[in-house]
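Enquirer: heads up, no residue letters with this:
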């Protein structure tokens, strides 16, 4: 409450009051300056002073004199504070010093929970889900005893669902005690979005008590096709996760087939004591039939984990290839002969023609019949009529596209275009029109100019005439292979040896896109490297860029008995065309690593109702019953609980097969990676309504518990002029004046 103040407001302000006071002084002086009875000076001054005092008092009353004071009242509010404790196994297990992370969190909360106002606490726990708790004392028995029922921590999804619960309970703030370990494979984005949109303020307190660690190594995912054509090279991507490994630990991946042959072995690249690693293997499908493959994770030379899958190899069919060119090109004849010589493919040549429907490019239905589409010297203006959109869908469905041009201007036209989005490279948009001149044309024009400048006849004339009909082949530039090109099959001869194509013209490539592979480049006179062959997967298909001429000059430069050109084109067409033969796996497992004794969701993708579907292990077999997945046509779901560890086989009625490994229940996965995940927690610190404490920072709840309600302000005004004291003062002045007038015999 502020101290009381006396306030008055005269009409017109201080200036008006001064004028009025002066007028009162003049009036008082005139009243007793001229009287019927002569008065002494002292008498006049006394009467004038009384009259002036009365007039000034009346003027003061016109200013509304009053006493004002302001009072503030605080509307006391009960602060609702949510307290969330992570009670997962990594929080409950005792640390190296004997205390668990949960016990340390409870002690830290008790030290900070000294309320300065009205505080109402609401308690919650996080394990597999967010659950309410009666009090902090009810949570204490969990400290030091890891819960056997909690095999994973669903931290992120619990916080995501808790945001709506915290809002519904009108919580002002929420404090979360957790170590950030989440073993549910959930993504942080939904939880971050939910907390950012909720009303409470959040404090996240990291629990960093050090726990005893043991080495952890596990498969996370195996991505392999279900089918492949014979002699094709199939990519297999395998992801693994690890933690608590030392620098001297060696992790390897070995892949063997069902005959016991080791097909692949590589050492994993690790970054730190925990994280993930990726392996990519290229397997060659030799004989038709169903084959089982086994991948084993080796830790320091000993088998640590194992998983299996199967892949069906089918016989190679004759490929259909479309060559679509912008203009008539000499290379079309050589490509047709190269394809015909292998007798494995048939090539159809089409040329851009604006007068024909769709510019003579196949319709979507016709396009699906081709295994590979070669775009040869096709400029940007000729990519009209939905060609780029058709190629996009064609690649996604498993087709192969080979883009061939050695013209830098044509390549530059495709920079930042929809077609470039399908290709593995980014073309240079910086065009130089002089680059469009053919190298041989430039050389011919240069020789003509030199002839007219310096040759006039005589011996020189006879020498030139002798040289007119002599052939001078231009020296070709040679491919330089990258490590990926040397390791792959594209530049290999069947009997051993290496293919090194030559070219004359090349287009400028700015960069290879992420995920793509450069297979070949060449060095110019200045030593700069220019990518000329790159590949990538796009959807189920593959796209290739050959940024040179179509290599027909290289064919002419080879001896007649050499078939390097034909073999190179056959390898290139097989690489691009075999991608579409890799069938999708119709079976999908709900868990990347199934565990014995736990339900496993199975999904099967096929247009009709699944029938005669079974799952088997050794000599036992079980039938499966499927239900349609809501909102997804052609997708069916079932459930199966494997009773014991082993290798299981799924088989559908139409013969689709998938093998998978069921591991023994290793207990609590939570303790496989017990290190606090501070990286995950720091992501929450980027939110406006959330703050993550540093590991050594002490928790302070005063900014929450000291929250007050609304502050109400009251203004109290007490007028002074209607009081009896002021009225008595005025009457006293007036009576004194009347008495003195009587005494001085003025009346």
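Expert: Now that the structure is in, tell me what you want to look at. All values derive from a computational prediction rather than experimental measurement. Residues are numbered from 1 along each chain as shown.

Enquirer: CA atoms for contacts and neighbours, from now on please.
Expert: OK.

Enquirer: what's the longest helix seen in the chain packed up against?
Expert: Longest helix of the chain, by residue count under DSSP state H: helix 41-62. The helices and strands touching helix 41-62, judged by 3 or more C-alpha pairs under 8 Å, 6 or more residues apart in numbering; DSSP states H and E, are helix 13-31, helix 724-743.

Enquirer: same for the last one, what does it pack against?
Expert: When contacts are defined as 3+ C-alpha pairs under 8 Å, 6+ apart, helix 724-743 sits against helix 41-62.

Enquirer: Outside of stretch 647-655 itself, list whatever touches it.
Expert: The contact list for stretch 647-655 (C-alpha atoms under 8 Å, 6 or more residues apart in numbering) reads 308, 587, 610-618, 656-662.

Enquirer: How many residues are close by residue 246?
Expert: Other residues within reach of residue 246, judged by other C-alpha atoms under 10 Å, total 11.

Enquirer: Test my guess that it contacts residue 270.
Expert: No. Using C-alpha atoms under 8 Å as the test, residue 246 is too far from residue 270 to be in contact (10.2 Å).

Enquirer: The one residue sitting closest to the centre of the chain: what secondary structure?
Expert: For the chain, residue 189 is the residue whose C-alpha lies nearest the centre (C-alpha atoms, centre = their mean; 8.4 Å). Following DSSP: H, G, I helix; E, B strand; the rest coil, residue 189 is assigned to helix.

Enquirer: OK, contacts around it?
Expert: Taking C-alpha under 8 Å, 6+ apart as the criterion, residue 189 is in contact with no other residue.

Enquirer: this is the other structure I want to compare:
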């Protein structure tokens, strides 16, 4: 806040209520009249006076009259101490430089030109309301700019509009770097498929109002619906399942539905209806696909219900015969479930198991499932994890893994791997908050998820010296082992520790994880049973809960406690099991029964089957404009292994394309392709030691993406602005800017000093009057 000391004057009598300048002016005029009256009084006297005596008497009377006027005016010197809230506010002006904003119409005017015509007259009001203005431009990414002209001069990477991602990156900045308000010049189009919900949450959490300046011109598109992207893995394992992801793009003049269907040869395997709103629509869609036997799996997406409906997009996946899933099993603390889980995987030839124990346990594994089946340390880089399809972290504390190991697991999952967390410890899981591995957990933790323990882990010794990380790990392991022994003793000696069955959600009943072989009833599913569990009740947005506790509820949210949840992370998948290792369930069953093993094997198969091997398309466009150059990136290849690429045109002609090396280790090769003919193309990529992969983009002569000429999303912008506390700007500055400029001032204190009843003024008036009377008598003027 700003503290200020302000001094002013106040007057009484006939001058009360007037401003100090006016009051002093009137007082000065009255003093001049007093001087004139004094001069007139001594212009003619009964006796002749010398000039000096006359001037002296005029001066004395003038002094008396002025002091008398001063007393009648009652001037008071007022000193006020005030404070005003800090007015340093930062405005970010964000300019959309995507192709849809810069494409000219028949008058050679773009939407950006229209937005600037609205914004430029508002710049003085913005400068008055905000003490600092910074500038950014965005299209595919957000870039800072030194000025508005510099933001307008951006020309690179404008083929897509990442509106919500760009604004969210500003709102997620640290408090000192985050702007206090946003002004966004845009047409409201976002070509990434993201919705406005996530951006709205960021804006509300940051408390940042957003004002939009919409741009429009005469470009208009005919209604259309098409597939922007259809993503399928290049390879998949036999007898497994993968997710086919698609993104639909449409423009409609009215609300309606569009039917579509997915075909595998002559068999319709999926379909549905797209709900189209009036205006521009970007709709994501996904469906599970069963792979079946080895071979080429081609899928065709059609707009319509019949097999002769026009094809909109195609995909191809090579189903490979490799039926071994490579598992890395890391046990952070010993518990009784370790043995049974390991045995469940070792008895199934589908798994190639590599296991290790936390080094702090000082325990050596006697055997593995294969030669070299035990390692000493969890890899600290992605390259060390590439030999596995997924990783199991059993009863792990975040302190047991350093930042490099956690970051390696993060990148491993983002690239397509899987991670399974298992822990019944109510303290271990919440500790992942703030660590890299916390991003992989499909749940968030509330205050009721943290249980206080009497035996908290100390961080210092008896002398107050900090314990080493290894010592803290050992204490954690000892506590976990102690709990496991207590749990076993309680189970053996008390009947109250009964087995509790999982309650499956709708997603769990449909999942292959709980399928029961040979069940006559489709609703007959596996029902794992447990005793110990960690209290978690809130799933992350986008996560899928497969099983919950049948009776336990969170006291705050009133939601059932989560037992098994999954989420997609990048191209990979993660899962969390909050129960014990289900070993009591195994002990309660006859020795010949295999339900526990079946559950573990099906869970691991489901987690590990999504990892792709061989060549992969990093970006696979479903539709491309004719004569437009597209850069396609490839991954899954060594930088020294140049792939062979062939483009097959709709008329059957084949063109060989030369791949170029890149500096990106995640996608070491790329190639440029420019379709010359409209229709269905095939891009075939092959490399030594890897099966060939294909995509089937459609080349169209109609504008797509940024150049689709869809109208501005004015209703969306207006709703977003209202939600965040802003408006859609027109010709007048918003009232919030004027309020910010006129911040209220609070009075801290006031000191008043009257200037008329002080003794120098009164003494001066008395002396002047008395001296004048004495001199008049002495000079015989009375």
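Expert: Received, thanks. Everything quoted here is computed from the prediction, not taken from an experiment.

Enquirer: circling back: now the helices and strands packed on helix 41-62 of the first structure as a markdown table including mean neighbour count?
Expert: Shown next, in a markdown table, are those (neighbours: other C-alpha atoms under 10 Å):
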| stretch | mean neighbour count |
| --- | --- |
| helix 13-31 | 15 |
| helix 724-743 | 14 |
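
Enquirer: Could you save those helices as CSV and add columns showing distance to residue 223 of the first structure?
Expert: Listed next are these as CSV, based on distance: least, C-alpha to C-alpha, whole Å:
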stretch, distance to residue 223 of the first structure
helix 13-31, 89
helix 724-743, 99
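
Enquirer: so which of the ones you listed gets nearest residue 577 of the first structure?
Expert: Proximity to residue 577 of the first structure (C-alpha to C-alpha) singles out helix 13-31 among these, at 97.0 Å.

Enquirer: got the residue ranges for the helices in the stretch 201-350 of the first structure?
Expert: 331-342 (DSSP state H, counting those that start in this stretch).

Enquirer: so who does residue 381 of the first structure touch?
Expert: Taking C-alpha under 8 Å, 6+ apart as the contact definition, residue 381 of the first structure lies against nothing.

Enquirer: Pull out the buried positions in stretch 644-663 of the first structure.
Expert: Neighbour-count burial for stretch 644-663 of the first structure, counted by 16 or more other C-alpha atoms under 10 Å, picks out 645-652, 656-663.

Enquirer: tell me which of these is nearest to residue 61 of the first structure?
Expert: Taking those together and measuring to residue 61 of the first structure by C-alpha to C-alpha, the closest member is residue 663, at 97.9 Å.

Enquirer: From residue 591 of the first structure, how far off is that closest one?
Expert: Going from residue 663 of the first structure to residue 591 of the first structure by C-alpha to C-alpha, to the nearest Å gives 12 Å.

Enquirer: Also residue 527 of the first structure?
Expert: 51 Å.

Enquirer: Who has more neighbours out of the two?
Expert: Between residue 527 of the first structure and residue 591, residue 591 has the larger neighbour count (other C-alpha under 10 Å), namely 13 against 8.

Enquirer: Can you tell me the SS state at the more buried one?
Expert: When classified by three-state DSSP, residue 591 of the first structure comes out as coil.

Enquirer: ok, for it, nearest residue in space, not its chain neighbours?
Expert: Once flanking residues are discounted, residue 591 of the first structure sits nearest to residue 600: 6.8 Å by C-alpha to C-alpha, 6 or more residues apart in numbering.

Enquirer: Spit out the contact partners of that neighbour.
Expert: Residue 600 of the first structure is in contact with 589, 590, 591, 594, 639, 640, 641, 642, counting by C-alpha under 8 Å, 6+ apart.

Enquirer: If any of those residues are buried, give me the PyMOL selection for them.
Expert: Buried subset of the contacts of residue 600 of the first structure, written as a PyMOL selection, criterion 16+ other C-alpha under 10 Å:
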select buried, resi 594+639+640+642
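
Enquirer: I'd like the contacts of residue 600 of the first structure written out as CSV, with distance to residue 292 of the first structure added.
Expert: As requested, the contacts of residue 600 of the first structure are exported to CSV (distance: C-alpha to C-alpha, whole Å):
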residue, distance to residue 292 of the first structure
589, 17
590, 21
591, 20
594, 18
639, 24
640, 22
641, 23
642, 20
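
Enquirer: what's the closest of the contacts of residue 600 of the first structure to residue 83 of the first structure?
Expert: Closest to residue 83 of the first structure, out of all of the contacts of residue 600 of the first structure and judged by C-alpha to C-alpha, is residue 591, at 32.7 Å.

Enquirer: Could you measure from that closest one over to residue 642 of the first structure?
Expert: From residue 591 of the first structure across to residue 642 of the first structure, the span is 12 Å (C-alpha to C-alpha).

Enquirer: Contacts only, for the aligned residue in the second structure for residue 517 of the first structure.
Expert: Mapped onto the second structure by TM-score structural alignment, residue 517 of the first structure lines up with residue 544. By C-alpha under 8 Å, 6+ apart, the contact set of residue 544 of the second structure is 442, 507, 565, 566, 567.

Enquirer: Among those, name the buried ones.
Expert: Buried members of the contacts of residue 544 of the second structure, counted by 16+ other C-alpha under 10 Å: 442, 565, 566, 567.

Enquirer: What residue in the first structure is paired with the second one?
Expert: It refers to residue 565 of the second structure. Aligned partner of residue 565 of the second structure by TM-score structural alignment: residue 534.

Enquirer: Where do the strands of the stretch 601-747 of the first structure begin and end?
Expert: In the stretch 601-747 of the first structure, the strands defined using DSSP state E, counting those that start in this stretch lie at 614-617, 620-623, 627-628, 635-640, 646-651, 657-662, 690-692, 711-719.

Enquirer: so which of these gets nearest residue 449 of the first structure?
Expert: Per C-alpha to C-alpha, nearest to residue 449 of the first structure of these: strand 657-662, 71.3 Å.

Enquirer: which residues in the second structure does the closest one match up with?
Expert: Going by TM-score structural alignment, strand 657-662 of the first structure sits over residues 693-698 in the second structure.

Enquirer: for stretch 726-733 of the first structure, same thing?
Expert: With TM-score structural alignment as the criterion, stretch 726-733 of the first structure doesn't align anywhere.

Enquirer: roughly how far out does that stretch sit from the chain middle?
Expert: Distance of stretch 726-733 of the first structure from the chain centroid (C-alpha atoms, centre = their mean, to the nearest Å) equals 85 Å.
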